[in-house]
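Peer 1: Using only what follows, build the 3D model:
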Amino acid sequence: MKSRLNLTIEEGLLKSIKTYAEKQHTSVSDLVEKYFKNVLRPVKKESFMNMVENLGPHDIDAKANLKEMYYQDKKHGN
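Peer 2: Okay, the predicted model is just below:
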């Protein structure tokens, strides 16, 4: 079920919105509804493994002491 909503919008902006909606073959109501649905949509969290897989190649030796490298970087301001 749909309900009515009254909005107060600056006249010039409303004209631009109506023009945009017309060019998109939609209505201002549909634009507003889609906007609110987008705002309220929960953010999909990416899994840690997906983030790791998306990292790309590296040139770190597999036998490197990562903890030591980290502290050396911190020591040198990196």
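Peer 1: Every contact and neighbour count from this point should use C-alpha atoms.
Peer 2: Will do.
Peer 1: how close does the residue of the chain most remote from its centre sit to Met69?
Peer 2: Ranked by distance from the centre of the chain (CA atoms, centre = their mean), the top residue is Lys63, with 37.0 Å. Look at Lys63 and Met69: by CA to CA, to the nearest Å, they are 12 Å apart.
Peer 1: Ser16 too?
Peer 2: For Ser16, the distance to Met69 equals 55 Å [CA to CA].
Peer 1: How about Thr26?
Peer 2: Thr26 is 56 Å from Met69, by CA to CA.
Peer 1: Same check on Met1?
Peer 2: Taken as CA to CA, the span from Met1 to Met69 is 60 Å.
Peer 1: same thing with Met51?
Peer 2: According to CA to CA, Met51 stands 22 Å off from Met69.
Peer 1: structure for this one too, so we can compare:
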Amino acid sequence: MKSRLNLTIEDSLLTSMKKYAEKKNTSVSNLVEAYFKNLTKPAKRETFMDMVEKLGPHNIDPKADLKELYYQNKKHGL
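Peer 2: Here you go, the predicted model:
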């Protein structure tokens, strides 16, 4: 079900939005609805792989003993 909403905006902005909507083959109402949907949609949860990709490259020797590196870093407060 759709409801009616009254908005008060500058005349020049409304004129610009009508022209924009016409170029996009839509209506000002549809543009406003899409904008509101975008504002209210839940934020995308970051996945584990997203976090890993943010880490970027590392300089750890592939042959290194990671357990030993962990304890060395812990010992030195890193």
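Peer 1: Met1 and Met69 of the first structure - which one has more neighbours?
Peer 2: Remark: of Met1 of the first structure and Met69, Met69 carries more neighbours, 11 against 2, as counted by other CA atoms under 10 Å.
Peer 1: Give the helix, strand or coil label for that one.
Peer 2: Following DSSP: H, G, I helix; E, B strand; the rest coil, Met69 of the first structure is assigned to helix.
Peer 1: in the second structure, which spans are helices?
Peer 2: 11-23, 28-40, 48-55, 66-75 (DSSP state H).
Peer 1: what's the closest of those to Leu5 of the second structure?
Peer 2: Nearest to Leu5 of the second structure, of all these, is helix 28-40, at 9.2 Å by CA to CA.
Peer 1: Against the first structure, what's the mean shift for that closest one, could you check?
Peer 2: On superposition with the first structure, the mean distance recorded for helix 28-40 of the second structure (mean CA distance after the TM-score superposition for the first structure) is 0.4 Å.
Peer 1: what packs against that helix?
Peer 2: helix 11-23 (3 or more CA pairs under 8 Å, 6 or more residues apart in numbering; DSSP states H and E).
Peer 1: what angle do the helix it packs on and helix 28-40 make?
Peer 2: Orientation of helix 11-23 of the second structure against helix 28-40 (axes from the mean of the first three to the mean of the last three CA atoms, to 10 degrees) gives an angle of 100 degrees.
Peer 1: All good on my end, thank you.
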